[in-house]
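A.B. asks: take this sequence and fold it.
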Amino acid sequence: MMIRNSIALVTGANRGIGAAMVDAQLAAGAAKVYAAARQPVAHADPRVVPLELDVADPAAIAAAAERAGDVTLLINNAGVLEGGDIFTAGADAVERQLVVNGLAPLRLAAAFAPALRRSQGAIANILSVVALAPMPGLASYSASKALAASLTGSLRASLAGDGVSVHAVFPGPVDTDMAAEIDMPKTSPADVAAAVLAGIEAGDAEIFPDAFARQVAAGWAQDPRAVAAQFAA
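C.D. replies: Okay, the predicted model is just below:
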């Protein structure tokens, strides 16, 4: 699909990749962008419609779908990250992140599916390279993104016959508040947003929006166990 004249909804639009996605879509000529976050997002561009949304609340998701029934592009970006190995983080951390990172994109896709079927639109789920192989220091986050990646594939298969494209986005480290404690070179949110939109327009099922992610993708295609071993180390 083309971004120009699209009507998008971006979750987690108050900062980081989400805020950059809003600006990138405006620059690409989107007709309207619903900027969804727990606290309404103010923006100078009149095409931006602030939308209060807690993605962990199914009732709030249903209300958002009622209000934004003209959406043609859903970008599931909202996420949470808790560090620690699997025993330090524990099952409660896994559960908290599964709700936001894994189940919320599915619930949003289901709520907006009627609108997206009408428009033959698109869904882009912002995942992570750790969805491919876990990093022990991000054990529960990795698990939640792996679930989201699997569900993204299921959504793609279920919606393909309706003309709705579903894109899985696998960024590496991005320079956001959420990744502030990760000591690695990071890509700017603006560069990631631009690559995501380019991938959507190109019809790429999987989008690796930065150099680190593309390196991981190449390694994964050649030897997944080697990538897993590298991440584990």
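
A.B. asks: please count neighbours and contacts with C-alpha atoms only from this point.
C.D. replies: OK.

A.B. asks: ok, and the closest non-adjacent residue to residue 196?
C.D. replies: Of all residues not flanking residue 196 in the chain, residue 209 sits nearest, at 6.2 Å (C-alpha to C-alpha, 6 or more residues apart in numbering).

A.B. asks: next one: that neighbour relative to residue 83, how far apart?
C.D. replies: 23 Å (C-alpha to C-alpha, to the nearest Å).

A.B. asks: if we can go back for a sec, tally of neighbours for the residue nearest to residue 196?
C.D. replies: By the criterion of other C-alpha atoms under 10 Å, residue 209 has 22 neighbours.

A.B. asks: how close does it sit to residue 9?
C.D. replies: 20 Å.

A.B. asks: shouldn't residue 167 be within a strand?
C.D. replies: Yes - Residue 167 forms part of a strand when assessed by DSSP: H, G, I helix; E, B strand; the rest coil.

A.B. asks: second input sequence below; structure requested for side-by-side comparison:
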Amino acid sequence: ARDPASVTLAGVIPVKLDVTSDADVDAAARQCSDVTLVINNAGIAATGGVMQADAMESAQRHMNTNYFGLMRVSRAFAPVLAANGGGALLNVLSIASWFQRPMLGLYASTKSAAWAVTNVLRHELREQKTQVIGLHVGFIDTDLTKGFEVQKTSAVEVARISLDGVEAGLEEILVDEVTKQVKGSLSSATPAYLAPL
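C.D. replies: Coordinates of the predicted model:
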């Protein structure tokens, strides 16, 4: 967490970690040398698309957290996972990896990039026996989605499905029905990402 004092769950040892900081990420990897499961869940999601006035600045903020942050953490913890028998790396992606709309256009762009790097990591870390999982989900009921009046999956349900997927050895987890439908449409004559607004 950026602020370890904000973590108050019983049995949890909070670690200072800002995924946009190389120093924080490297320190966390040194401190957590017994880790066997890394979950890349940090993310930001501001509204707006490519043509908005502050698009370049917003895109850089989104990329630094949602894409480069995921890369930083994955690169720093890959040797830790290898030293502990391989373990698993679970990257929380999004239905937006495949379904982009201007309302969350910059966020979606970073999730598409994060999906691609997840697929690369899967190949790169296979030899060290690290299970790399891409978790795709629509809206999760968290602080990040407070302002959106849409159907949401509870964070507890996402966690349960995620851990079940790790246990089952999955490489991709599609949490909800809408995500499954969008993924299924990709090879159809009318993929979801081409549907008119």
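
A.B. asks: what sits against the residue positioned nearest the centre of structure 2?
C.D. replies: Centroid-nearest residue in structure 2: residue 92, 2.6 Å away (criterion: C-alpha atoms, centre = their mean). Contact analysis of residue 92 of structure 2 by C-alpha atoms under 8 Å, 6 or more residues apart in numbering lists 39, 40, 41, 134, 135, 136.

A.B. asks: which ones are touching the last one?
C.D. replies: Residues near residue 136 of structure 2 by C-alpha under 8 Å, 6+ apart: 92, 93, 94, 95, 97, 172, 173, 174, 175, 179.

A.B. asks: name the nearest residue to it, sequence neighbours excluded.
C.D. replies: Per C-alpha to C-alpha, 6+ apart, closest to residue 136 of structure 2 is residue 94, 4.4 Å.

A.B. asks: show me what contacts the one you found?
C.D. replies: Per C-alpha under 8 Å, 6+ apart, neighbours of residue 94 of structure 2: 111, 135, 136, 137, 138.

A.B. asks: equivalent analysis for residue 150 of structure 2, please.
C.D. replies: Per C-alpha under 8 Å, 6+ apart, neighbours of residue 150 of structure 2: residue 139.

A.B. asks: before we move on, what SS does the equivalent of it over in structure 1 have?
C.D. replies: Matched by TM-score structural alignment, residue 150 of structure 2 corresponds to residue 184 in structure 1. Under three-state DSSP, residue 184 of structure 1 falls in the coil class.

A.B. asks: how near is residue 184 of structure 1 to residue 212 of structure 1?
C.D. replies: From residue 184 of structure 1 across to residue 212 of structure 1, the span is 10 Å (C-alpha to C-alpha).

A.B. asks: residues shared between the contacts of those two?
C.D. replies: Taking C-alpha under 8 Å, 6+ apart as the contact rule, residue 184 of structure 1 and residue 212 both touch residue 173.
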